[in-house]
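Novice: task: produce atomic coordinates for the following.
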Amino acid sequence: MSPLMKLSAITLDCPDPLALAAFYHEVTGLGVHPRSDAEFASLLPEGGPMLGFQRVDAYRAPTWPDQVVPQQLHICFDVADLEEAEARLLALGAGKPERQPNEERWRVLTDPAGHPFCVVLA
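Specialist: This next block holds a predicted model:
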């Protein structure tokens, strides 16, 4: 059986996506996506998942390791068929939040512990 999903992106919440992308660009040498902006920026590694940075109003930095403010991140997976992937994931115990920002291109789901992740039409 072939895998249902392929890891395509890891996205971090932050107050300034361009600044955080610039930091990780300097640290990793990965190129900044040309369409990066003040709301969302990303780095594009060869053959690996995209590293994204999304602006969040009233961002609060994680207080690791004490978890007073937990870590913020979500994972995206490419899928060939959104409907099939969603059905299979729901059957495996995923949840589906009511808010779906772009249901034609991706679905936001939650794992059994409540962590959000996206399945994205490849």
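
Novice: going by C-alpha atoms from here, please, whenever you check contacts or count neighbours.
Specialist: Noted.

Novice: quick one: list the elements packing against the longest helix along the chain.
Specialist: The helix that spans the most residues within the chain, counting by DSSP state H, is helix 17-28. Applying 3 or more Cα pairs under 8 Å, 6 or more residues apart in numbering; DSSP states H and E, we find helix 17-28 packed against strand 31-32, strand 40-44, strand 50-55.

Novice: mind putting those strands into a markdown table with mean neighbour count?
Specialist: Below are those laid out as a markdown table (neighbours: other Cα atoms under 10 Å):
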| stretch | mean neighbour count |
| --- | --- |
| strand 31-32 | 18 |
| strand 40-44 | 23 |
| strand 50-55 | 22 |
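
Novice: and those as a markdown table, adding distance to T63?
Specialist: Output for those, formatted as a markdown table (distance: least, Cα to Cα, whole Å):
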| stretch | distance to T63 |
| --- | --- |
| strand 31-32 | 27 |
| strand 40-44 | 23 |
| strand 50-55 | 18 |
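
Novice: out of those strands, which gets nearest to V79?
Specialist: V79 sits nearest to strand 50-55 of all these, at 15.3 Å, using Cα to Cα.

Novice: quick one, the helix or strand following the closest one and strand 50-55 angle?
Specialist: Under the assignment DSSP states H and E, the closest C-terminal helix or strand after strand 50-55 is strand 73-79. Orientation of strand 73-79 against strand 50-55 (axes from the mean of the first three to the mean of the last three Cα atoms, to 10 degrees) gives an angle of 130 degrees.

Novice: to check against the first, give me the structure of this:
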Amino acid sequence: MPLQMTLRAITLDCPDPLALAAFYQEATGLEPHPKSDTDFAGLNYGDGLFIGFQRVDDYRAPRWPDQTAPQQFHLDFAFDDLDEAENRLLELGASKPGHQPNEDRWRVLIDPAGHPFCLVRG
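Specialist: Alright, predicted model coming up:
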């Protein structure tokens, strides 16, 4: 019988936790965790899921799609309108790499700390 596991938190390494939390707060509308500071910041989902951002000295950003500094994992966010979501996230500070494996179904963007994340159809 499988374990009954519930995902409660996802934490991303980064050089500036408050800045990366601010980017994702603007992108998602999530509430900042009240104890966020310069070493660890977080955002709260209403269902109990927590996205954390922890400071790492000598942080090396992933390289998409190059695997010399692999992404190891990425986040996916669902949207009804990929073009609208992409434009808004680019305005907030995301970037768009040239390599897009299936742009009609999803878009790969890079957050300000270098983490790839995907926009998928909702």
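
Novice: re earlier: list the buried residues of the longest helix of the first structure.
Specialist: By neighbour count with 16 or more other Cα atoms under 10 Å, helix 17-28 of the first structure contains the buried residues P17, L18, L20, A21, A22, Y24, H25.

Novice: over to stretch 74-92 of the first structure?
Specialist: Buried, per 16+ other Cα under 10 Å, within stretch 74-92 of the first structure: H74, I75, C76, F77, D78, V79, L82, A85, E86, L89.

Novice: just checking, D76 of the second structure touches V120?
Specialist: Yes: with contact defined as Cα atoms under 8 Å, D76 of the second structure reaches V120; the gap is 6.7 Å.

Novice: and the biggest strand by length in the first structure, what other elements does it pack with?
Specialist: Counting residues, the longest strand in the first structure under DSSP state E turns out to be strand 6-14. Other helices and strands packing on strand 6-14 of the first structure, by 3+ Cα pairs under 8 Å, 6+ apart, are strand 50-55, strand 73-79.

Novice: next, the mean deviation of that strand compared to the second structure.
Specialist: Following the fit onto the second structure, the mean deviation recorded for strand 6-14 of the first structure is 0.5 Å by mean Cα distance after the TM-score superposition for the first structure.

Novice: what is the orientation angle of that strand with strand 40-44?
Specialist: Angle, strand 6-14 of the first structure to strand 40-44, by the same axes, to 10 degrees: 140 degrees.

Novice: other residues contacting strand 6-14 of the first structure?
Specialist: With contacts defined as Cα atoms under 8 Å, 6 or more residues apart in numbering, strand 6-14 of the first structure is touched by 20, 48-56, 59, 61, 72-79.

Novice: neighbour count for D76 and V120 of the second structure, which is higher?
Specialist: V120 (19 against 14; other Cα atoms under 10 Å).

Novice: OK, contacts around the residue nearest to Q71 of the first structure when sequence neighbours are not counted?
Specialist: Nearest residue to Q71 of the first structure in three dimensions, chain neighbours excluded: P62, at 5.0 Å (Cα to Cα, 6 or more residues apart in numbering). Going by Cα under 8 Å, 6+ apart, P62 of the first structure touches V68, V69, P70, Q71, Q72.

Novice: what does P62 of the first structure align to in the second structure?
Specialist: Matched to the second structure by TM-score structural alignment, P62 of the first structure sits across from P62.

Novice: select, out of the helices and strands packed on strand 6-14 of the first structure, the one closest to P34 of the first structure.
Specialist: P34 of the first structure lies closest to strand 50-55 among these, at 12.7 Å (Cα to Cα).
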